[in-house]
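J.: below: sequence and its predicted model.
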Amino acid sequence: MTVALMWEARAVPGRGEELLAWARAQELAVRPLRRETLRAPQDRVLVVTWWDAPYDAELPELPEPGGELVTRAVHRWRFESVDVRTG
């Protein structure tokens, strides 16, 4: 089974690049199948990691950034892959 973990944070206004750099620098204790880092307006950063694991497996996740860097607590979601299509 493939599980995707999503981590999303919103930086303090004007600190989006700093949050993006912080997220990209975070190492996980175990390497995922895939890791993708994205950004969006309003200084948002999203990190998605894919794992070959059961849905309820204990998996490493990115930590919370320092409170001075974000406007709120990080949002986290876990999904199970049900379909993969290319093209």
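T.: That came through fine.
J.: please count neighbours and contacts with C-alpha atoms only from this point.
T.: OK.
J.: what's the neighbour count on V84?
T.: Neighbours of V84 under the rule other Cα atoms under 10 Å: 5.
J.: what does L69 give?
T.: L69: 19 neighbours (other Cα under 10 Å).
J.: same question for L38.
T.: Counted with other Cα under 10 Å, L38 comes out at 12.
J.: give me the neighbour count for the closest residue to it other than its chain neighbours.
T.: Among residues not flanking L38 along the chain, L46 sits closest, at 5.0 Å (Cα to Cα, 6 or more residues apart in numbering). Neighbour count for L46, taken as other Cα under 10 Å: 19.
J.: got another one to weigh against that:
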Amino acid sequence: MTVALMWEARAIEGRGEELLGWAREQGLPREPLRRETFRAAQDRVLVVTWWDAGPHEPLPELPEPPHGLVSRAVHRWRFESLGTE
């Protein structure tokens, strides 16, 4: 089964590039099947990782960004892939 973990954070206004750079530098203790990074309006950064894992299996996630870099708590979601259509 494939599980996707989504990590989304919103930087303090004007610090989006810094948050993006920080997110890209974060390693994980093991390699996912795939990792993709996105940016959006309002200095938001999204990182999606795909894993070959069970729905409740513990998986490595990106940590919280440094204090003072984000404007709110990080949002995290876990999805089970249903395949492509």
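T.: Looks like it came in fine. Quick caveat, the model's predicted, so the values are computed rather than measured.
J.: I'd like the next helix or strand past the helix or strand that contains the residue nearest to L38 of structure 1.
T.: For L46 of structure 1, the host element (DSSP states H and E) is strand 44-52. Downstream of strand 44-52 of structure 1, the next assigned helix or strand under DSSP H and E is strand 75-80.
J.: buried sites along stretch 30-45 of structure 2?
T.: Using 16 or more other Cα atoms under 10 Å as the test for burial, stretch 30-45 of structure 2 gives 32, 39, 43-45.
J.: now the residues you listed in TSV, with distance to W77 of structure 2?
T.: Formatted as TSV, these follow (distance: Cα to Cα, whole Å):
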residue	distance to W77 of structure 2
P32	16
R39	17
D43	19
R44	16
V45	14
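J.: out of those residues, give me the two with the largest separation.
T.: P32 and D43 (25.2 Å; Cα to Cα).
J.: about what we covered before: any idea how far the residue nearest to L38 of structure 1 lies from M1 of structure 1?
T.: 22 Å (Cα to Cα, to the nearest Å).
J.: before we move on, what about V47 of structure 1?
T.: According to Cα to Cα, V47 of structure 1 stands 20 Å off from M1 of structure 1.
J.: nearest residue to E68 of structure 1 other than its sequence neighbours?
T.: In space, E68 of structure 1 is closest to V12, 7.5 Å off (Cα to Cα, 6+ apart).
J.: nope, G14 of structure 2 is what I was after
T.: Setting aside the residues directly before and after it, G14 of structure 2 is nearest to D43 in space (Cα to Cα, 6+ apart), at 7.0 Å.
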